[in-house]
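Participant: Below is the sequence, then the predicted model.
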Amino acid sequence: MASHSRRRISSFNLSFLDIMFCGFGAVVLLVLIINTNTLNRRSERVADISTELEQMEMEERLMNGHIVRQQAEIGRFERSISTLQKTRTAFMNELDEVESSTVSNSQRRSAEERIAALQEELRRLANELQVAARQKREARDAGRQVRAFVGAGNRQYLTGLRLDGERVLILVDSSASMLDRRIVDVVRRKVLDDKYRRAAPKWRRAVATVEWLVANLPQSSAIQVHHFNTSVNHLTAGDSSGWLPVTSFNQVDELIGQLKMVAPLGGTNLEEPFLAARTLSPPPDNIVLITDGLPTQGKRGARSTTIDGRARVKLYQQAVKNLPVGTPINTILFPIEGDPMAASLFWQLAVDSGGSFLTPTRDWP
């Protein structure tokens, strides 16, 4: 019987090498994917920082131009007032000369007519002097805004917001949805560090809106600024914990600086800020709400990780019951996708309270 040779068994056969190479290929693929995501994120951060730097430079240039124009306008009014005063002095001297001179009857009648004309001209010059003085005060007051802000001027007229009141409460939504207008971008941004969340374009617009509001309020107004997500936080400056006059320039700057350090995160609870507004003493006579949609949770907190539109409407209806009675509510809405009922409900709130409603363009304020 013929002998058969036995097959040698090797631990490094073809199947084992296939497994090894497949594992190695998987590792290489994973490294490539992670490296690509890291590069993309780094490029996005660089783009955000570059955009922010360009905008700051543009704002600085426009602000400097605004100050120069304001100073030139004040100088023009001062020159106009000086000219009118000199003309008035000349007319007064001529009037005194006419009255003191000895003339005949015909000359006296002519002089009296001249005196009457001079007196009429004097009254006209006095009126022009009052108008010029008022314009000078208005120009100087415009240069005394609490914070210089690009795009002030006619934008107050165009928006139709109620920028008045002795005590103005500004409520700023600082939830995660204020990071972007699209949900997928909100999810992407909210996992970033605080520094990058503060630099989100939508949040920076909200902070700029607060600056615009403060800059355009009457100088007799006082403010409080609260920001809210799942809870409400009262911003304070210096020793002041109550109503802060807008003419307290250093404290207002400190207040805005604190708001700029807020990094949006968490859900949206409208009950807490509305309750806080109701308990203020003395109460606000004007409320400005800056938000992007209906609440996502109530006073009891979030019951699940998701919420539908009908539940958000119920939370909103519960929240508005806590608003102070008789106080106008002015809402500035930066809309987010997936919340179609927000605009109509906040518009109805403005109508019911005697306030206003605004959905600004992306380049406002």
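Facilitator: Received the coordinates, thanks.

Participant: From here on, just use CA atoms for contacts and neighbour counts.
Facilitator: Fine.

Participant: what's the most centrally placed residue in the chain in contact with, if anything?
Facilitator: In the chain, the centroid-proximal residue (C-alpha atoms, centre = their mean) is residue 209; its distance is 0.7 Å. Listed by C-alpha atoms under 8 Å, 6 or more residues apart in numbering, the contact partners of residue 209 are 364, 365.

Participant: so how far is residue 165 from it?
Facilitator: Residue 209 is 18 Å from residue 165, where distance means C-alpha to C-alpha, to the nearest Å.

Participant: Second structure follows, compare the two:
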Amino acid sequence: MARKNRQAEGLNLAFLDIMSCGLGAVILVFMLVKQNIESSPSETENLKKDISSLEQARDDAQKGLDELTSQLKKENIDLAALSQSLQQQRADLNDKSSEIQTAQSNLDQLKKSITEIKVPKKEDLVETQQVNEENYLLGLKMEGSKIAILVDVSASMTNEKLLDIIKTKSSSDQTKVSAAKWQRTKRVVAWLLARAPKNSQIAVVAFSEDAKQLGGTGWMPASSASVSGIMSSLNQVIPTGATNLQKGLSTVNKLSPSDIYVITDGLPTKGESNYKSLNPFSGCSSLTSNAKTISGECRKRLFRQTINESGLTQAKKNVILLPLEGDPEAAYEYWAWASSSDGLLISPASNWP
């Protein structure tokens, strides 16, 4: 009996030991669990921070994606606009190409029509050396039924500058007729004669201190033979002496011309009137004495007196004024005289004709 009690007591102790151990284990578990719980908030905060960073990165990435998407849409729109513009330019280029082809076709047709134009036969009375020249110069045209050409053949018609004129005066006749201005004067006469109307009559008068008709007397028909004779006579003339326009006009006036063409380079230096009895010339010793020079003012007075005494009231006057140094009044005085009859004054370029 006593032994059974001892066995039961031993079992109870073992059970208590087991329960104690189990309780201790539970307490240990609770202790461990409590410790882990205390450490979890820090880890949670870290996790929250990581999540927040990831969310921020996601938002930034989304924002960047939206911007790229917007930019891509804009570039697509620009690309579409450029493509449309390119198409329009191609269309315009095609139109221009078509216009160029049409213009080229028209140009070819025009060239063809020009080449097919029949060029009228040249009607000049004499052949001149000019190329592609016109039948008129600045409105000056040879016209009229009775055409008189008055050519100044004084010493000044050799050169433009006074010093050169003085040198040429003392030179040989060959030097005088070879002078550039005199050669030009003869070309002007030839140019005018070549364009005289076929049904007109012509007369050429050369004047310096005296006057004489070239190529014959009286009116001559506008023919090659007449022009050839006139030019042959002109080639024999030696430019010398003073300029007596009154002598030339008096000779021409006897022919009663319808049109007069005067080729000269300045106002006259000599006349035919008795100037001593004319009041306007009281101060012009060159006209009332044997002086060898004449002032510009006296030349102007002399010209006006010459015109008044010329008697040429009906004829149309045209003047071709060649250059001369030291005679500034000539252009105006000759212009006033020519315009009074609806004529023309020209002072042509040095390369004409």
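Facilitator: That came through fine. What you see is a predicted model, and the numbers here were worked out from it, not measured in a lab.

Participant: what residue of structure 2 matches up with the residue nearest to the centre of structure 1?
Facilitator: If you follow residue 209 of structure 1 across to structure 2 using TM-score structural alignment, you land on residue 188.

Participant: what helix or strand does that match sit in?
Facilitator: Using DSSP states H and E, residue 188 of structure 2 maps to helix 180-194.

Participant: Next SSE downstream of that helix?
Facilitator: Trace forward from helix 180-194 of structure 2 with DSSP H and E and the next one is strand 201-207.

Participant: just to revisit the earlier point, just the angle between the helix holding residue 188 of structure 2 and strand 201-207, please?
Facilitator: Following axes from the mean of the first three to the mean of the last three C-alpha atoms, to 10 degrees, one obtains 160 degrees for the angle between helix 180-194 of structure 2 and strand 201-207.

Participant: Return the mean post-superposition distance for helix 180-194 of structure 2 against structure 1.
Facilitator: Taking mean C-alpha distance after the TM-score superposition for structure 1, the mean distance separating helix 180-194 of structure 2 from the aligned residues in structure 1 is 0.5 Å.

Participant: List the buried residues of that helix.
Facilitator: By neighbour count on 16 or more other C-alpha atoms under 10 Å, the buried set for helix 180-194 of structure 2 is 181-182, 184-194.

Participant: what's the distance between residue 41 of structure 2 and residue 33 of structure 2?
Facilitator: 14 Å.

Participant: what do you get for residue 144 of structure 2?
Facilitator: 142 Å.

Participant: Pick out whichever of those two has more residues nearby.
Facilitator: Taking other C-alpha atoms under 10 Å, residue 144 of structure 2 and residue 33 do not tie; residue 144 has more neighbours (19 against 11).

Participant: all helices for structure 2, in order.
Facilitator: 2-115, 162-169, 173-178, 180-194, 224-234, 245-253, 285-288, 296-310, 330-339 (DSSP state H).

Participant: Which one of these lies nearest to residue 266 of structure 2?
Facilitator: Nearest to residue 266 of structure 2, of all the helices of structure 2, is helix 330-339, at 5.3 Å by C-alpha to C-alpha.

Participant: Now residue 15 of structure 1: which helix or strand?
Facilitator: Using DSSP H and E, residue 15 of structure 1 falls in helix 14-100.

Participant: Give me the helices and strands touching that helix, please.
Facilitator: The elements that helix 14-100 of structure 1 packs onto, with contact taken as 3 or more C-alpha pairs under 8 Å, 6 or more residues apart in numbering; DSSP states H and E, are helix 105-142.

Participant: Now do the helix it packs on and helix 201-216, the angle between them.
Facilitator: 150 degrees.

Participant: Show me what counts as buried in helix 105-142 of structure 1.
Facilitator: Of the residues in helix 105-142 of structure 1, 108, 111, 115, 118, 122, 125, 129, 132, 133, 136, 139, 142 count as buried by neighbour count, 16+ other C-alpha under 10 Å.

Participant: and which of those residues is nearest to residue 66 of structure 1?
Facilitator: Out of these, the member with the shortest distance to residue 66 of structure 1 (by C-alpha to C-alpha) is residue 142, at 10.6 Å.

Participant: count of residues packed around residue 61 of structure 2?
Facilitator: 12.
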